[in-house]
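Undergrad: quick check, what structure comes out for this input:
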Amino acid sequence: MSDVMDKTERTRLRRMHERGHFDRETVNGILDAMPLCHVGYILDGRPAVTPTLQWREGNHVYWHSSSASRAGRLSAGMDVCLTVSMLDGMVMARSAMHHSVNFRSVMIYGKATKIDDPEIKLTKFRNMIEAYFPGRWDLLRPVSAQETKATMVLSLPIEEASAKVRTGGPKDDEEDYALPIWAGVVPISFSVGAPISDPLNLPGVETPDHATNFRIG
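TA: Sure thing, here's the model as predicted:
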């Protein structure tokens, strides 16, 4: 498998080609850093976008949804577009039209595959929890058959994909650098706070390391 994905008509950048990345290391790094994604699709002739959580296993990305939701009507083979975005900074220039943002994003196109086998679904549930909180699955109450039935899991191969990244400061018109206007970057980062225990926790139940050590970004 190549470390660099082929550009397609859907993934090639029309503008700002220097921001495009087609290597798996960049794409996978962004997917692994941000669990929240948006899945776009056409259902009943209407476009829709669903926010959900995603996790990566090798060269596939997975996400889940309620089987009773609109997104639950997605079927195997349906074309989807999955995106993940991270905001890293507000870029303030000397001209209003040169203001920008520093960001990292991934866009993946392909046909969704719905996982119907209950045992495979259960494995995917485990992989999802372990992707976010390593070591937590074995501590949890087992998933019931009804929960498995009520939750849909879909996957998408990471084949037709691209990343787009902007870093650095503002890029002004040459003559604007002589203007007495402050320009620069306001960095933005995700902050993970200390875990807040459920007041209904039983006495003596301690906060696990996978909650204390959770990180994102």
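
Undergrad: every contact and neighbour count from this point should use C-alpha atoms.
TA: OK.

Undergrad: how many residues are close by the closest residue to A194 other than its chain neighbours?
TA: Closest residue to A194 apart from its sequence neighbours, by CA to CA, 6 or more residues apart in numbering: T212 at 6.5 Å. Using other CA atoms under 10 Å, T212 has 14 neighbouring residues.

Undergrad: to check against the first, give me the structure of this:
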Amino acid sequence: MSTVAPPPLPPLSPTDRTAVRRGRNRAVVDRAALHALLADGLVAHLGVDVGDGAGRHPVVLPCAYAVDLDGPDDGGTLYVHGSVAARWLVGATDATVCVTVTELDGLVLARSGFHHSMNYRSAVVIGIARLVTDDAERARALDAIVDHMAPGRSATLRPATRKELAATAVLAVPLREASMKARAEGPVDEPADVAAGGWAGHVPLRRTADAAVPDADSPGPVPAHVAARVAALSGVRSR
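TA: The predicted structure is shown next:
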């Protein structure tokens, strides 16, 4: 039986706001690389303006997140959640926000301070955040955020209570408008500095996880999905 290949993914940086201008040699245009980075990352930083009038100012907050590549928004959907009373969430609703995810893969130690750098993968997503009001989508998003921390975890938990759901809001950001940069090499020194001698190189970094520590009141062995997550997290390293 013949199969139809899926259509190619659109390139990154589809708008002027996400076009890479500095360090274009670090720009990543493959949208699949963005998807891989978002799958690897654990913490997003959300930038939003809060307050009113002269007191209006930007804030950047770390948050858990999840991605649904088949979500209802253009290019897929990135979800974040927070308290319904959070000032940042009120400020982000129906407003343009910026979400970043970065994975640090190494320290680059050059022969001059100017050329010291880092190896990294970093994504910027810009879009209008919408408040998720559909109950089914909100439930899927909250489960996805839990499962992004530990795949399979949500299926083992009790259902959320009405009080918990009433206290939690979910924001969705479209993935269409995004850019990504990456660096994965040693130092780029001036020829004169290389000729002068001196040590240079890079220090690869990788995420690792220790064995899961059961809560004092938690019976039985560590669940298989938790052990699998520990193993997977320990294996995430530079691409």
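
Undergrad: still on that earlier bit, translate the residue nearest to A194 of structure 1 into the numbering of structure 2.
TA: For T212 of structure 1, the aligned residue in structure 2 is A227 (criterion: TM-score structural alignment).

Undergrad: before we move on, what SS does that match have?
TA: helix (DSSP: H, G, I helix; E, B strand; the rest coil).

Undergrad: for the one 4 residues further on, same thing?
TA: Here A231 of structure 2 is recorded as helix under three-state DSSP.

Undergrad: which ones are touching it?
TA: A209 (CA atoms under 8 Å, 6 or more residues apart in numbering).

Undergrad: make it 6 Å
TA: Residues near A231 of structure 2 by CA atoms under 6 Å, 6 or more residues apart in numbering: none.

Undergrad: ditto for V165 of structure 1
TA: R19, F103, R104.

Undergrad: and these, which of them are in helices?
TA: The helices, defined by DSSP state H, take in nothing from the contacts of V165 of structure 1.

Undergrad: find the nearest non-adjacent residue to K114 of structure 1, please.
TA: K114 of structure 1 sits nearest to L154 (CA to CA, 6+ apart), 4.4 Å away.

Undergrad: quick one: map the one you found onto structure 2.
TA: So, by TM-score structural alignment, L154 of structure 1 is matched to L171.

Undergrad: can you give me the distance of the equivalent of H21 of structure 1 over in structure 2 to I145 of structure 2?
TA: Residue pairing (TM-score structural alignment): H21 of structure 1 is matched to V28 of structure 2. Distance, V28 of structure 2 to I145 of structure 2, by CA to CA, to the nearest Å: 26 Å.

Undergrad: what's the answer for I126 of structure 2, then?
TA: 20 Å.

Undergrad: picking that back up, tell me how far the match of H21 of structure 1 lies from L69 of structure 2.
TA: Taking CA to CA, one finds V28 of structure 2 at 18 Å from L69 of structure 2.

Undergrad: the two: who's more crowded?
TA: Using other CA under 10 Å as the criterion, V28 of structure 2 and L69 rank with V28 on top: 22 against 15.

Undergrad: measure the most centrally placed residue in structure 2 to A160 of structure 2 for me?
TA: With distances taken as CA atoms, centre = their mean, V101 lies nearest the centre of structure 2, 3.6 Å away. From V101 of structure 2 across to A160 of structure 2, the span is 28 Å (CA to CA).

Undergrad: kindly report the same for R183 of structure 2.
TA: 41 Å.

Undergrad: and for G220 of structure 2?
TA: Distance from G220 of structure 2 to A160 of structure 2, by CA to CA: 23 Å.

Undergrad: helices or strands up against the longest strand seen in structure 2?
TA: What stands out as the longest strand in structure 2, according to DSSP state E, is strand 96-109. Judged by 3 or more CA pairs under 6 Å, 6 or more residues apart in numbering; DSSP states H and E, the packing partners of strand 96-109 of structure 2 are strand 44-50, strand 117-128, strand 201-204.
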